[in-house]
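Chemist: coordinates only, sequence not included:
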């Protein structure tokens, strides 16, 4: 097979052969001609002798053919293409805008089936040839993407961005974030601990920029800010507790992280922050491996203690502010005042219960 496939060329219409279409001349030494079928003229009125801009490909019989339709990708280009179909042994078939699909071989896909793309996902690929000259998609590597991405601005920190997973590993998932009007996009990574589950190649994701590196790449997280996530997680746990018999659940700070992740879909740290908020609010308490809702009496007692502590704190702050105005030291408790008046040289008083040491064999003689 020739290597013309995948290229867009200006070719002369040599002749028309009904009922097939037009034969275009490649203009090579062998005077090779390719068929432009009537169905591939894309509405253009073709005549013998005129020049047309045609995209070359191989048909189902591996014959070099031409079309006047515009492909979504050309030879050597890097594009993001949608997955049209999947084959368990061959790989993924990608839509290229010509009414036919392009194969992304299974050798280019992750080994784990759960990490492979699904129809509707979009993957970054380049167009190349196989050993026989047929068109083939090749997954874009990091060095391929590096030529197109732009450095993320520092203002992106803590902003939510959307993108497509370009590579997924056990350690994390690499994502090309949408560039919008700025350009192709920016490159980032979601560490495994910052994603709720392993992500598929080509999956559409939304993630928060946690850090912008000096080279313009970014660290990402699919979790909310801790202060926001703590409130939402606490609400979810409270709703779960209220549905449980007796308002108790067999999960606490002592529960293994894996069990918490499987049950609530959050990390153990997030779980502890959420439970801690509920405990500070006087809503729950923990007993060993259990977390329980407080009874009305327990909640009332907790509120009374909290109000007293708050009043005492406010009183101390008020005294501190008053002393700052007058320049005097804040009044000390009576016991402290008495201790301050005692002379520093005074010997400590011996306790009445203190006993003299038992005389040894050489004592008292």
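Modeler: That came through fine. Computed from a prediction, not measured in an experiment: that's the story for all the values here. Residues are numbered from 1 along each chain as shown.

Chemist: use CA for all of it now, contacts and neighbours both
Modeler: Noted.

Chemist: And the helices in the stretch 201-350 of the chain?
Modeler: For the stretch 201-350 of the chain, the helices defined by DSSP state H, counting those that start in this stretch occupy 226-243, 257-264, 268-280, 296-326, 334-341.

Chemist: Flag every buried residue along the first one.
Modeler: When neighbours are counted by 16 or more other Cα atoms under 10 Å, the buried residues of helix 226-243 are found to be 229, 230, 231, 233, 234, 235, 237, 238, 241.

Chemist: Which one of the helices of the stretch 201-350 of the chain lies nearest to residue 167?
Modeler: Ranking those by proximity to residue 167 (Cα to Cα) places helix 257-264 first, at 23.7 Å.

Chemist: who does that closest one touch, helix- and strand-wise?
Modeler: Judged by 3 or more Cα pairs under 8 Å, 6 or more residues apart in numbering; DSSP states H and E, helix 257-264 is in contact with helix 268-280.

Chemist: Report all helices and strands that the helix it packs on contacts.
Modeler: Applying 3+ Cα pairs under 8 Å, 6+ apart, one finds that helix 268-280 contacts helix 226-243, helix 257-264, strand 284-287.

Chemist: How about that helix, which residues are buried there?
Modeler: Those would be 268, 270, 271, 272, 273, 274, 275, 276, 277, 278, 279, for helix 268-280 by 16+ other Cα under 10 Å.

Chemist: List the contacts of the third one.
Modeler: Neighbouring residues of residue 271 by Cα atoms under 8 Å, 6 or more residues apart in numbering: 233, 253, 260.

Chemist: for the second one, same thing?
Modeler: Taking Cα under 8 Å, 6+ apart as the definition of contact, the neighbours of residue 270 are 226, 229, 230, 233.

Chemist: From residue 261, how far off is the first one?
Modeler: Distance from residue 226 to residue 261, counting by Cα to Cα, to the nearest Å: 17 Å.

Chemist: now swap in residue 12 and tell me
Modeler: 64 Å.

Chemist: another one to put next to it:
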């Protein structure tokens, strides 16, 4: 019997146990049953839910495993080459069967022992493979994102300007060098925010919160810093961005907005050489 491609193949799902027999555990999967080896869920009982990775075997039958892969279909991951054969390179993605990267999808010939950033994709039969041609995998349409949205940033390449990153495993963006944490390498995933969606559809991203939420957080940071330093901080409008970043971990723009709000609320006073906590401000910490 020929089966059509099942939605959600090569992804993790929470599936209900339909029955258990000598052949193993059978999970409900979109109107079909997926086979899970009994040894992977020895305590499973009918009716309960199990988190499992769903895939098809060579005969097109649904199979499941409780092993968690390093990347799922539609995601990027930094995977290590275990072997090279006549059809391409085989990558370790955390499952029993290695993942093939065909030669035509390798910008450079992959070498055993080295790690490469790839995207896990499915062929028309629902079989997984890896694509190392990252440029071809990215969505260059206008993102359905807004300023301040929390996003994942997967580091793709380091450049003179900073790091090329993949936003939410989908869109390209650049994270500037002054924001990169020490020791950043390709394959690291960072938590970030949308800084701006430009008119040309490209994204500006940052590791810092933006907008009103960033200013609100900055107010708390400044008040705590003032309290810890006996009510005075030697920072002001003329302070360098580096000094503000080093002391408070925020941009000068955010610092100025937060201090302006604290001053208007009567929580701080301003002096030529810094800012001082008021009695009212002391009660806010």
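Modeler: Sure thing, it's come through. What you are looking at is a predicted structure, and each value in this text was computed from that prediction instead of being measured.

Chemist: Turn the helices and strands packed on helix 268-280 of the first structure into TSV, including distance to residue 23 of the first structure.
Modeler: Shown next, in TSV, are those (distance: least, Cα to Cα, whole Å):
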stretch	distance to residue 23 of the first structure
helix 226-243	64
helix 257-264	62
strand 284-287	80
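
Chemist: Between these, which one is closest to residue 57 of the first structure.
Modeler: helix 257-264 (48.7 Å).

Chemist: what stretch of the second structure does the closest one fall on?
Modeler: Taken onto the second structure by TM-score structural alignment, helix 257-264 of the first structure occupies residues 241-248 there.

Chemist: mean per-residue distance, the matching stretch to the first structure?
Modeler: Taken against the first structure, stretch 241-248 of the second structure registers an average deviation of 1.2 Å after superposition, with mean Cα distance after the TM-score superposition for the first structure.

Chemist: Sticking with residue 110 of the second structure, tell me its helix or strand.
Modeler: For residue 110 of the second structure, there is no helix or strand it lies in under DSSP states H and E.

Chemist: can you check the one 10 residues further on too?
Modeler: Secondary structure here is read from DSSP H and E; on that basis residue 120 of the second structure sits in strand 115-122.

Chemist: helices or strands next to the following helix or strand past that strand in the packing?
Modeler: With elements assigned by DSSP H and E, the helix or strand that comes after strand 115-122 of the second structure is strand 128-131. Strand 128-131 of the second structure sits against strand 99-102, strand 115-122, with contacts defined as 3+ Cα pairs under 8 Å, 6+ apart.

Chemist: Of these, which is nearest residue 29 of the second structure?
Modeler: With respect to residue 29 of the second structure, and counting by Cα to Cα, the nearest of these is strand 115-122 at 18.2 Å.

Chemist: Other residues contacting the closest one?
Modeler: 71-81, 128-134, 137, 156, 186-187.

Chemist: Mark which of those residues are buried, thanks.
Modeler: 71-73, 76-81, 128-134, 137, 156, 186-187.

Chemist: Where strands are concerned, which of the residues you listed count?
Modeler: Members of these lying in strands (criterion: DSSP state E): 76, 77, 78, 79, 80, 81, 128, 129, 130, 131, 156.

Chemist: Just give me the match in the first structure for the third one.
Modeler: Yep, that's residue 78 of the second structure we're talking about. Using TM-score structural alignment, residue 78 of the second structure lines up with residue 81 in the first structure.

Chemist: Surely that match touches residue 104?
Modeler: No: the pair residue 81 of the first structure / residue 104 is not scored as a contact, 10.4 Å apart, by Cα atoms under 8 Å.

Chemist: quick one: common contacting residues for these two?
Modeler: Residues touching both residue 81 of the first structure and residue 104 comprise residue 94, with contact defined as Cα under 8 Å, 6+ apart.

Chemist: With adjacent residues omitted, what lies nearest to residue 196 of the first structure?
Modeler: In space, and not counting its chain neighbours, residue 196 of the first structure is closest to residue 265: 6.7 Å by Cα to Cα, 6 or more residues apart in numbering.

Chemist: neighbours around the one you found, how many?
Modeler: By the criterion of other Cα atoms under 10 Å, residue 265 of the first structure has 14 neighbours.

Chemist: What residues in the second structure pair up with stretch 326-337 of the first structure?
Modeler: Taking TM-score structural alignment, stretch 326-337 of the first structure hits no residues over in the second structure.

Chemist: Any idea how far apart the tips of that stretch sit?
Modeler: End-to-end span of stretch 326-337 of the first structure (Cα to Cα): 20 Å.

Chemist: ditto for stretch 121-130 of the second structure
Modeler: 6 Å.

Chemist: mind giving me TSV with the buried residues of helix 268-280 of the first structure and columns for distance to residue 22 of the first structure?
Modeler: Output for the buried residues of helix 268-280 of the first structure, formatted as TSV (distance: Cα to Cα, whole Å):
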residue	distance to residue 22 of the first structure
268	67
270	66
271	69
272	72
273	71
274	71
275	74
276	76
277	75
278	76
279	79
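
Chemist: Going by distance to residue 152 of the first structure, which of these wins?
Modeler: Set against residue 152 of the first structure, the nearest of those by Cα to Cα is residue 270 (28.2 Å).

Chemist: Identify each buried residue in the strand ranked longest in the second structure, please.
Modeler: When the second structure is scanned for its longest strand (criterion: DSSP E), the result is strand 11-21. For strand 11-21 of the second structure, a neighbour-count test (16+ other Cα under 10 Å) marks 11, 12, 13, 15, 16, 17, 18, 20 as buried.
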